[in-house]
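Structural data only, the sequence is not supplied:
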């Protein structure tokens, strides 16, 4: 087991693409055990031959259509109308918009890019420092993979056999808690530091603005109601919901908002297909690596090792949190889930931890990794939009990271928060 993991680490450090590294690392194990190499394409194909996994490219496409079709822009306008009058209201609106966008997009980077592209320039116009604005966008962007639907949740569920619907439902309350805590933090930081310009309107003006913004965004706000309501109501599966999301976003962008031209549709589909294909290739070869680890009885050996440290599930969860936080700092989220989920999930079950609850812990952990240097994807997105360096971003980001870690501990040790709506 150690040899396969060391070879994988060496290939990563050597700069080999993730998919190739995952495909090469199991070869010595399979040859050593005398397993025919024809098993490689069989395992890869079998892992991709999944109805549930079809949701992944569809949610990627839906998020792309939302970005270019005017849906994100209208959600931003609605969020500003709701909380823009508060101290630090525009910063709070960033988080609220991210929460709304997350109910449709399923992607952290897409959420940060769509919201940051609209609101970071607006925050700069209202005298918010760019490092602070970027920190708000980067930290709230992680909600894209916690509030359902979520592409990483789909991948985790496919790899571990957990119900996608249950995992989606489990993310609702924790996502809401994280979103509200980030809104409060963003507003308090802006108020204490004197950032931004507070909107001063009378109650009738506020009500009129809110009604106008709601009317403009009504069809966009209806999208998560249709998708999540259909899933939880049993009208369609998460994969079928992804098809509905694509169709709805395409109709809005083409015929209602008219911000997508017919000639642009092939390019949008091609961009989404390219993004999704990279992930799908990684999933296929990661299944091969997971197969090799199963042959080496890696989950059983890791369970025995951790049991030797402590038989207490609470200690196990603490160790997993520390491990995943470090992994999230250096490894891309999809790759981390694909490599580690098949190993850690059986170990967690051996400790008596609910598989849905553990799945959410893994997702939230790696979502925090999206906003931690050196490879946090949300940081690169936010810094690129704000035109600042990573060093400038770090000081305001530390406060938001502390809030995210506090939320992670609550989610880890209060399983009822994740399971209340599932059971």
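Yep, it's here. Nothing here was measured: the structure is a model prediction, and the numbers come from that model.

make it CA atoms for all contacts and neighbour counts henceforth
Fine.

Residue 392 reaches residue 131, doesn't it?
Yes - with contact defined as Cα atoms under 8 Å, residue 392 reaches residue 131; the gap is 5.9 Å.

Same drill for those two, tell me which one is more crowded.
residue 131 (23 against 15; other Cα atoms under 10 Å).

May I ask which helix or strand encompasses the more buried one?
Element membership for residue 131, per DSSP states H and E: helix 130-141.

Check which helices and strands that helix is in contact with.
helix 89-105, helix 108-125, helix 172-193, helix 377-386, helix 390-413 (3 or more Cα pairs under 8 Å, 6 or more residues apart in numbering; DSSP states H and E).

after that helix comes which helix or strand?
helix 151-160.

One more to weigh against that first structure:
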């Protein structure tokens, strides 16, 4: 019996039956372990070992920090500040949306969370200025893809844990690519807005200095988190906990929008989101162990190593593969499914695993806005009240802009090396 083929076939069949990803990974792995006589006793041990890793403790803390910041009213203050800075320009609303996505990404670390926090504010604002509702919702979803590239990214925490790289290194490496991708999205948005004649400009009557003072405690959040990490004050996991306490301080002391009675709801919301991610981490870890044990990892690695003499072609094929995978699965599942195969290939070809982590994550970010799954689009549809089909029709300029940004980031090191000769 070909256990590797059976494992992959069971997983794909369960996905086609619309079984949740975590359940599909777990059921396929347990089924093959039982049929192959690999010992069912490894399931409980592997399940626990997959999530009992110190860096992964940062995930629930960063999720809770994002929830606290949202409930504290920081999102609304940041948006008002950005509108005061660029809102008077005709495409200013579109530019403010991209900038807000970048800033909130440095707080939440999650694409869907960014859409949920900002969509209810930014989408109606763009519609008021004459933007097509589907375009406004699509731009909001596309801007939120930056949240898993710009630190503190939950996806980068998982990647670093699996790849054996430093979380701080991955965070540092994600800053410039996040800005580059934001630039491509902003350019695409401005070009579309100008071509369609949208936008009236919306000048915020309040003083910019006053708005800056109001938004300042929230804007300090990424400075405190990232500055503390890079300054050696605390680890990324400790930084996540600091972010929670800073958010509570801002909400309770500065804005007085949070109260002790809100803590239960905040913890429940963050707990549910964390449980979903950690369930995927646990079952995906078991799936990866089963794939390695039955020889599937070794066979795929051998196939990829045959392409090592042409690293540009290999990188192109991997990016195409990641793009397709990103359209179907979440980033955490893809890391667990592919990294056991790819890490030996990266080492053999000589690719920097930190750089490859960013390239992979950019692919996953594009997958968040590319049908058929496109989780950001579904959240944006729920927030805006629009049918998902209307957003699908308007998302493609941002998919194209994101792919162009990906190509620059993926092949930039090769171009720099060529020009330097």
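That came through fine. Just so it is clear, the model here is predicted, and its values are computed rather than measured.

related to what we said a few turns ago, let me have the helices and strands packed on helix 130-141 of the first structure in JSON lines, adding distance to residue 322 of the first structure as columns.
Shown next, in JSON lines, are these (distance: least, Cα to Cα, whole Å):
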{"stretch": "helix 89-105", "distance to residue 322 of the first structure": "26"}
{"stretch": "helix 108-125", "distance to residue 322 of the first structure": "22"}
{"stretch": "helix 172-193", "distance to residue 322 of the first structure": "19"}
{"stretch": "helix 377-386", "distance to residue 322 of the first structure": "20"}
{"stretch": "helix 390-413", "distance to residue 322 of the first structure": "11"}
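
highest average neighbour count across those helices?
Highest mean neighbour count among those (mean count of other Cα atoms under 10 Å): helix 89-105, with a mean of 29.

which residue numbers in the second structure go with it?
Mapped onto the second structure using TM-score structural alignment, helix 89-105 of the first structure covers residues 92-108.

For the matching stretch, give me the average deviation versus the first structure.
When the first structure is overlaid, stretch 92-108 of the second structure sits 0.7 Å from its aligned residues on average, using mean Cα distance after the TM-score superposition for the first structure.

excluding its backbone neighbours, what's nearest the corresponding residue of the second structure for residue 117 of the first structure?
Here residue 117 of the first structure is matched to residue 120 in the second structure, going by TM-score structural alignment. Leaving aside its chain neighbours, residue 120 of the second structure sits nearest to residue 383 (6.0 Å; criterion: Cα to Cα, 6 or more residues apart in numbering).

Against residue 315 of the second structure, how distant is residue 332 of the second structure?
Separation of residue 332 of the second structure from residue 315 of the second structure (Cα to Cα, to the nearest Å): 20 Å.

scratch that, residue 342 of the second structure is what I was asking about
For residue 342 of the second structure relative to residue 315 of the second structure (Cα to Cα), the value is 11 Å.

Those two: who's more crowded?
residue 342 (21 against 17).

In contact with the alignment partner in the first structure of residue 47 of the second structure: list those residues for me.
Superposed on the first structure with TM-score structural alignment, residue 47 of the second structure falls opposite residue 44. Taking Cα atoms under 8 Å, 6 or more residues apart in numbering, we find residue 44 of the first structure in contact with 284, 285, 287, 288.

Which of these are retained in the second structure?
Retained in the second structure by both residues aligned by TM-score structural alignment, their matches' Cα atoms under 8 Å are the following of the contacts of residue 44 of the first structure: 284, 285, 287, 288.

now, the most widely separated pair of those?
Greatest spatial distance in those: 284 and 288, 6.8 Å, computed using Cα to Cα.

Aligned to residue 224 of the first structure, what sits in the second structure?
Under TM-score structural alignment, residue 224 of the first structure pairs with residue 222 in the second structure.

helix or strand for its match, which one?
Applying DSSP H and E, one finds residue 222 of the second structure within helix 208-230.

Residue 207 of the second structure: neighbour count?
Residue 207 of the second structure: 11 neighbours (other Cα under 10 Å).

and residue 164 of the second structure, how many residues sit next to it?
By other Cα under 10 Å, neighbour count at residue 164 of the second structure equals 11.

and the residue mapped onto it from the first structure, how far is that from residue 289 of the first structure?
Aligning on TM-score structural alignment places residue 164 of the second structure opposite residue 161 in the first structure. Counting by Cα to Cα, the gap between residue 161 of the first structure and residue 289 of the first structure amounts to 17 Å.

What of residue 95 of the first structure?
Residue 95 of the first structure is 37 Å from residue 289 of the first structure, by Cα to Cα.

What of residue 72 of the first structure?
In terms of Cα to Cα, residue 72 of the first structure sits 38 Å off from residue 289 of the first structure.

repeat for residue 157 of the first structure
For residue 157 of the first structure, the distance to residue 289 of the first structure - Cα to Cα - is 17 Å.

cool, and residue 13 of the first structure?
17 Å.

likewise residue 333 of the first structure?
17 Å.

Just want to know which of those two has more residues nearby.
residue 289 (28 against 22).

Helix or strand for that one, just tell me which one.
Assigned by DSSP H and E, residue 289 of the first structure falls in helix 265-295.

following that helix, which helix or strand shows up next?
Assigned by DSSP H and E, the successor of helix 265-295 of the first structure is helix 298-309.
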